Each structure stands twice: as structure tokens, then as C-alpha cells.
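Participant: Sharing a sequence plus its predicted fold:
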Amino acid sequence: MEEFLLTIVGGGAVGLATAREFSRHIPPEKILVLERHTHLGQEQSGRSSEVVHSGLYDEGLKLKLCLRGNSLLRSFCHDYQVPLKMEGKLVVAKDKEEDKILEQLLHKATQNNVPEIIKIDDSKKINELEPNIKAYSALFSETTGVIDSMAYLQALLQQTENNGVYVLLGTNVTDIKPKQDGFTITLQQRDETYDIQTKAVINAAGLSADELARNINQNNLFETVPVKGLYAVAKNKGPLQIKRSVYPLPWSFEQEGRTFYDLGVHLTPTVAGNEIRIGPAVKVASSKKDYQHDISLNFFYERIVGYFPNIRREDLREGHVGILAEERNTHDFIIEPDKNFNNCIHLIGIESPGLTASLAIGEYIWNNCNPLI
């Protein structure tokens, strides 16, 4: 039976970034990353808006790790030639009433030490930045950008494997049994089933992290709510051309006894610059595998035409669908040891801004809740 010091379950951005961090401190050949899909980016890491967030909306651990992660991610992209555009973001208000909410956002950002946020009260100055956007006022976040998330995942994989870490794709965890000196993990690859031994586990399983936590310790009460984000797409040219992300005001809604916070249906140009992602339209998914695009294009049109007046219904086509892993009982990240097994760390509710925070999450685990100590 093969033995490892650390096994990370989940090979998304967070799992790979955490493996990379630990490989700088312990023998990398003693680290194993397990990813159930045969290709990277099949869940949250590859199905987002690809926005590098500034921390404008966040609180608690999300805020701390987003701010730190933003800086680390920009450095990583520079060092490893990952496509990244830091053109900033506009959050727009349509009238005086919405402008009051912008002021509240600005006040919160200032209190939280979110860098380089300014308010623009002149619509002409807004149009100097984005001629095709209609707004009464706006916040401009200079430290927001757009990343090629698949290129980022590939760079993380390459760096992690180059360091000597073992990464197994297409590998399902079917069972984890706590032992006195660690864990026995049962793995399945196609028709082959076998066990490995590991001293410590980091549960970075994303949408399945709550299920894995209960497998390890049936007393864990984490519950992931799968929240579906649906997108439309338009060509980024002519009267629709934008240079940077444009967001309406955030809002909230109640569903299934929980409050959900939504950043609104926004516009995000791809890193390549040829298309605009429009979304997400947010709803609770019927399951963790509910990737059906079941919202009409007219919904997207109605949400954006107020601040993007040149858009026509016929300019839109269906885009991708992603599912976020939100924890039912909190809106913050949960990164903590298992209550019975200190050598297991659970990462629960690692949704947005998880991509931005990914490198910081690995750093945080090493420094604050290291399962090997």
C-alpha cells in the first residue's frame, strides 16, 4: 500500500494551489492530489466569469483571502505567463437612489481597506472609460481583472507536478477510513479499486466537500447548497464593445429558507477580448449536476439593457453554466480542522471569490491550520 504525508482531495484551483504551497515545505513526492474528473476545470474553477476580484463585496475570511489572493495571483500570472488583463471594473448606478447604495459600497470598501476604489459622479467621465455604458454614477475598482482560468489551472498543474507532487486525474475517492496514524483512502480508477495510506487529508472537494466531510466523520453537519449560475454571450465589438467588467448593483433573494447574495447580471469581456460573458443569472440548482441552461435569453436582455442600451435580444446566445458550492449556514469560507481528527482540514463553501483567493488559501492552511503539525 502506497503511503503519503498529505493527500488533497480535489484538483481544482484551490486543491492545486494548496499542493503547490505544501510542496515548498515538505517532500513533494509525499503529496498526492486526487481529482475525479479526467480533465481539469470541469466544476467551479472552469465555469465562472473568470473575474479576478478586488474584495469589494466581501467580509470575514473571504475578504482577507481575496485581498491576499489578488496580489499573489497577479504575481503568479506574471511569472508563468498566464493570460491576465487588469483593466478594472465599473459598478454602475442608474439614478440618485442607486447612487446612495454606491456610497454605502464605497464606505464599506474604505473600512475594509480594499485598495484603489474611486467614485465617479460624472456620467461623461464614465463614458470616457466605457462609451457604450449608460450610468448616473459608478465605482471604479482598479484591482479587478479577468483571467484565463484554464490556463491558470494548467500552470498550477505544471508547477505542482514539476515540484514532484503526484496528481491523479480520473480518480474517485469511494471511502476514507480514519486510522490511529492517519487515513486509509479507497480509490477507483476505471475498473481498478485500491487503497492508499496518508498521514493527513485536505478536503478541497468543492461541491462534494460536505459529502466527503461526512464520510470522514458522520457528525459533520456541513451542507452544500448548489447555486447555479447561467450565462449568455455576445460579440465584443462595435456598439457593444467594452474594455472592462461592468456590474449593476448587488442584490439578495430568499430561497429555501436562506438568503442568497447576488452581484447581478454583469458584463465581463474575455481575456481574448472577442466576446462578452453576460451573467450569471443565479438560482438554486436542482442538484449538484444540474448544468441545464434553463433561463431564457430575454431574461439576460432585460437585466442589462438599462445600463447597456445598445444590446439587442438577437445579439445574445446561450453561454455556459456553472454551479457554486455555497454552505447553507454561512456566507463565509470555512477552513478548519475536523472536530475529531486534527490531521484533516475541511474547505467548505469555497465559492466566489475562490479562484482569486486560491493561492492565498494554500498559504493560509500552511500557516494557520496545518494538518501535519
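Facilitator: Good, I have the coordinates. Computed from a predicted structure; not experimentally measured. Residues are numbered from 1 along each chain as shown.
Participant: drop to CA atoms for contacts and neighbour counts, all remaining ones
Facilitator: Noted.
Participant: buried sites along the host helix or strand of Val14?
Facilitator: Following DSSP states H and E, the helix or strand that holds Val14 is helix 13-22. Judged by neighbour count using 16 or more other CA atoms under 10 Å, the buried positions of helix 13-22 are 13-22.
Participant: Mind giving me the packing neighbours of that helix?
Facilitator: Packed against helix 13-22, as judged by 3 or more CA pairs under 8 Å, 6 or more residues apart in numbering; DSSP states H and E, are the following elements: strand 2-9, strand 31-34, helix 149-162, helix 354-368.
Participant: Identify whichever of these lies nearest to Glu128.
Facilitator: For these, the distance to Glu128 is smallest for helix 354-368, at 28.1 Å, taking CA to CA.
Participant: Helix 149-162 and the closest one, what's the angle between them?
Facilitator: Per axes from the mean of the first three to the mean of the last three CA atoms, to 10 degrees, the angle that helix 354-368 makes with helix 149-162 is 30 degrees.
Participant: another one to put next to it:
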Amino acid sequence: METYDYVVIGGGIVGLSTALHLGEMFPGSRVIVLEKESTTAQHQTGRNSGVIHSGIYYKPGSFKAQFAKSGAVSMVEFCRKHDIPHDVCGKVIVATKESELPLLENLYQRGIQNEVPVEKVGAERVREIEPHVKCLAGVLVKSTGITSYPAVCKKYLELIEESGGEVKFGTKVERIIDRGSLQVVVTDSGEYEAKFVVNCAGLHSDRVAKMAGADPGAQIVPFRGEYFELVPEKRHLVKTLIYPVPNPDFPFLGVHFTKMIDGSVHAGPNAVLALKREGYFKTDFNFRDTCDTLTYPGFWKLVSKNLGEGMKEIHRSFFKAAFVRSLQELIPEVQSADFVPCKAGVRAQALVNDGKMVDDFLIVKGRNSLHVCNAPSPAATASLEIGKAIAKQVSEFSPLSPPTLNYA
């Protein structure tokens, strides 16, 4: 059994960024990433919309707000430096009803508070940007962009290996044994001794935390986001990114149009409970995952608070016409025949016992370990900043003495 200074569990974008920054902060240390899949970016990282978020939505002062804003800058710089396809195309958030205008104003003010470059625009200006959108007013966010996060992960992986780190695929963590100064990470392909463990297991992060004896104080509840794609001959209807004003009573952003870096246009997602943590299809079911959700008191409290909106999401999931009607509020001329299904994603949302969704990134300290137990969107945008912050936290109680971090 080999001993490593740092074992990172999870080879998604946050885990790889963490390993990259640990290698930068502790030169000469032994760093390994353990990933159960055969390659990186197989779950949340590779199944999102590829948006480089600006940070406009998040509570001022929160880690999400800080990391998204700085992450939008560092991600674009990283893509430029490494020739990764990206486009700072901007987005418009639009109000289509009178009742949404005060909410749009609140969102604009939040952008100001978060120091995000935002601009109020009228309906005519929106039509100059997006000729097919019908609205009353909008907010223009010029710093929003798009990229390919699997491509970003590929580069993270290359940089980790160039600096002497390792990434082990096809390696599922089954247990973590505390042996005082060392943690033994037991996998289905061997054991790894670690002086320090960082858990970036995404959809399974709460379970891995408990393996290490840490209390995350929350449970992952999986929500599937289902998408449609505009057929190629209709892609001209969307030039950038088009978002509705989010419902303040429901913790998701609503269905929207996203131009992808490959030129395609995705529409969605809705948000419905997944009956499997990696349940990308309606028929996917896992007994343990479902029981964990349905026996968790916080889930039923969430349902009671959001029953009406939740039923709308389920209706949109099973009836394409309802999904399309939501999209027609943004672009009236789209029709059902203009959309074909595309791959879904599952959001690993941490939920606390009182039914509230954890609204910020959640990092829990354990014995010789750190556990990232809530890192949904904008984690991909903010991955460089999150990895840097985790490495700095590790340095606070690591036996190794780090030099000054110098990474962009």
C-alpha cells in the first residue's frame, strides 16, 4: 500500500482543480485523484450547460457570489491561456409580465451589490441583441460566457500529471479507515494511505463524508434537469443566452435558452426529483437512493413549501407541450417540432433537516480531511477559485509548509 500526502476523491472539475492547486501549493508532495468512472466529467461537470456564470444571482457576500465573479475572470483567462474554446457572449434576463418587473429590478440591484457589470435594457434593446425574444424589459450581463467544461477538465488533468500528480480512474471508494495520523482509503481496486483526504465526490459527497466520520449536516437530494435541443435549422433564433426572471419562491432559475460552444442551442432545464443519484432517465431507479430521499424529513418539508411549483416541473417533465409553452414565453415563435430531447443532468443539492436547500458552497472539516458537500452551479465556473480556497484551507492544518500560491 502506497502513502500519499493528499488523496482527492472525485475526478470532476472541482476535484481536479483541488488536486491541481494542492500540487501548486505543496511542490514535491504526492497527490492522487481517485475517480470511479473511466474518465473525468461524467456527471455534473459534463452534463451542464457550459455557462461561465457572472455571479449576478447569488446572495451578496456568499462564497457563490465571490467565487462566481472571480471565477468568471479566471476561467476565461485559463481558457485563453490554454486555447480552450470559449465565448464571452453575454446574456439577457428578461421580464415577460408586468409582475416580473419588480423582480427584474431586484435582480439588477443584486448584480450591482455583487459588482457584476449589469445594464438595464428596454424591450427594443433586447430585440437588438435577441431579435426573436418578446419581453417588457431586461438586464444585460455582458460578462457571461460559454465553454466546454470537459475540455477544461482535460487540461486540468494534463497539468496535474505534468506536475507529478496522479489520477486513477475506475476506482470506487468503499470505506475510509482512520488510523490516527493516516487515513486509509479503501477502494474496489486497492487501498491508499493518505496524510490528508479531500472529498469532492459530488452526488455521493455526503456518504463519503460519513465514511470518514464527518457530519455534513445535510443530505444530498438529486434533482434531474431535463433539456431539449433546438433543431439545427432553428438555431438562428438564439444568438446568446436568454433567461427568464427566476421565481424567488422556487430555488431554480427556470427554463432558458443556452447557446453552446459547439453551436447547438439547449433549452431547459426543468427540475424534478431523481430516483437515483445518477438517474439521467425517467426510468432510472435505485432503492437505496430513493429510500434515503423519501425517509429524510427535510425532503418532505421542502415538498410542502414548494408543492405548486414542483407539480409544474413534473408536468413539464411528462408533457413536452407544457415545456414548450414555458419556452414560448421567451420566444413565441418556437414550436414543439423545433425541439428534440438531449442528455439530462442531475444536480447534487444539499438539503438540511428543516427543508431548506443549502444556498452556498458547503465545506465540512473532518479528521485530516475536508469534505465538499455542496457544490452545484456555479461550481464549474468557480472551479479554479474553489480549488484554490480548498488548498488554502488544507494548508491551515497540514504538516507541510506551503509557499506562496502563484496560479492563474
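Facilitator: Structure received. Values in this document were obtained by computation on a predicted structure and should not be read as measured data.
Participant: In three-state terms, label the residue nearest to Glu309 of the second structure when sequence neighbours are not counted for me.
Facilitator: If you skip the residues right next to it in sequence, Glu309 of the second structure has Phe250 as its closest partner in space, 7.0 Å away by CA to CA, 6 or more residues apart in numbering. In the three-state summary, Phe250 of the second structure is assigned as coil, counting by DSSP: H, G, I helix; E, B strand; the rest coil.
Participant: okay, now Phe250 of the second structure: neighbour count?
Facilitator: Look at Phe250 of the second structure: counted by other CA atoms under 10 Å, it has 14 neighbours.
Participant: next one: Gln111 of the first structure
Facilitator: Other residues near Gln111 of the first structure number 9, with proximity taken as other CA under 10 Å.
Participant: Going along the chain, name the helices of the first structure.
Facilitator: Assigned by DSSP state H, the helices in the first structure fall at 13-22, 60-79, 96-111, 123-129, 149-162, 209-216, 297-304, 354-368.
Participant: Arrange those in CSV, one row each, with distance to Gly46 of the first structure as further columns.
Facilitator: Formatted as CSV, the entries for these read as follows, by distance: least, CA to CA, whole Å:
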stretch, distance to Gly46 of the first structure
helix 13-22, 9
helix 60-79, 16
helix 96-111, 28
helix 123-129, 29
helix 149-162, 6
helix 209-216, 17
helix 297-304, 21
helix 354-368, 9
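Participant: Could you find the counterpart of Val201 of the first structure in the second structure?
Facilitator: Correspondence of Val201 of the first structure to the second structure, assessed by TM-score structural alignment: Val197.
Participant: which stretch among the helices of the first structure comes nearest Val52 of the first structure?
Facilitator: It's helix 354-368; of the helices of the first structure, that one is closest to Val52 of the first structure (CA to CA) at 5.3 Å.
Participant: For the closest one, give me the average deviation versus the second structure.
Facilitator: In the superposition against the second structure, helix 354-368 of the first structure averages 1.1 Å from its aligned positions (mean CA distance after the TM-score superposition for the first structure).
Participant: Tell me the buried residues in that helix?
Facilitator: Judged by neighbour count (16+ other CA under 10 Å), helix 354-368 of the first structure contains these buried residues: 354-366.
Participant: Can you check what angle separates it from helix 13-22?
Facilitator: Interaxial angle of helix 354-368 of the first structure relative to helix 13-22 (the same axes, to 10 degrees): 30 degrees.
Participant: Could you list the residues in contact with helix 354-368 of the first structure?
Facilitator: Counting by CA atoms under 8 Å, 6 or more residues apart in numbering, helix 354-368 of the first structure makes contact with 13-15, 17-22, 45, 50-53, 62, 65-70, 72-73, 335, all of which sit outside it.
Participant: what's the spacing between that helix and its chain's center?
Facilitator: Relative to the centre of its chain, helix 354-368 of the first structure is centred 12 Å away, using CA atoms, centre = their mean, to the nearest Å.
Participant: Stretch 94-101 of the second structure aligns to what range in the first structure?
Facilitator: Correspondence between stretch 94-101 of the second structure and the first structure is established over residues 92-99, with TM-score structural alignment as the criterion.
Participant: what's in contact with that stretch?
Facilitator: Counting by CA under 8 Å, 6+ apart, residues outside stretch 92-99 of the first structure touching it are 102, 134-139, 246-249, 306-307.
Participant: mind putting those residues in a markdown table, distance to Lys237 of the first structure and neighbour count included?
Facilitator: Converted to a markdown table, the contacts of stretch 92-99 of the first structure look like this (distance: CA to CA, whole Å; neighbours: other CA atoms under 10 Å):
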| residue | distance to Lys237 of the first structure | neighbour count |
| --- | --- | --- |
| Leu102 | 29 | 21 |
| Lys134 | 17 | 20 |
| Ala135 | 20 | 23 |
| Tyr136 | 24 | 18 |
| Ser137 | 24 | 24 |
| Ala138 | 23 | 28 |
| Leu139 | 24 | 23 |
| Val246 | 15 | 25 |
| Tyr247 | 19 | 22 |
| Pro248 | 21 | 22 |
| Leu249 | 25 | 19 |
| Gly306 | 19 | 15 |
| Tyr307 | 17 | 20 |
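Participant: Among these, which are located in strands?
Facilitator: Using DSSP state E to define strands, the subset of the contacts of stretch 92-99 of the first structure located there is 137-139, 246-247.
Participant: right, and Thr147 of the second structure touches Asp83 too?
Facilitator: No. Using CA atoms under 8 Å, Thr147 of the second structure is not in contact with Asp83, being 11.1 Å away.
Participant: If you count surrounding residues, which of the two has more?
Facilitator: Thr147 (23 against 11).
Participant: neighbours of the spatially closest residue to that one that is not a sequence neighbour, just the number please.
Facilitator: If the residues on either side of it in the chain are set aside, Thr147 of the second structure comes closest to His86, at 4.3 Å by CA to CA, 6+ apart. By the measure other CA under 10 Å, the count of residues near His86 of the second structure is 21.
Participant: wait, His86 of the second structure sits on Ile261?
Facilitator: Yes. With contacts counted by CA under 8 Å, His86 of the second structure reaches Ile261, the gap being 6.5 Å.
Participant: Spell out which residues are contacts of both of the two.
Facilitator: Common neighbours of His86 of the second structure and Ile261 are listed as 146-148 (criterion: CA under 8 Å, 6+ apart).
Participant: The aligned partner of Ser369 of the second structure in the first structure: neighbouring residues, count only.
Facilitator: Structural alignment places Ser369 of the second structure opposite Cys344 in the first structure (criterion: TM-score structural alignment). Counted by other CA under 10 Å, the residues lying close to Cys344 of the first structure total 28.
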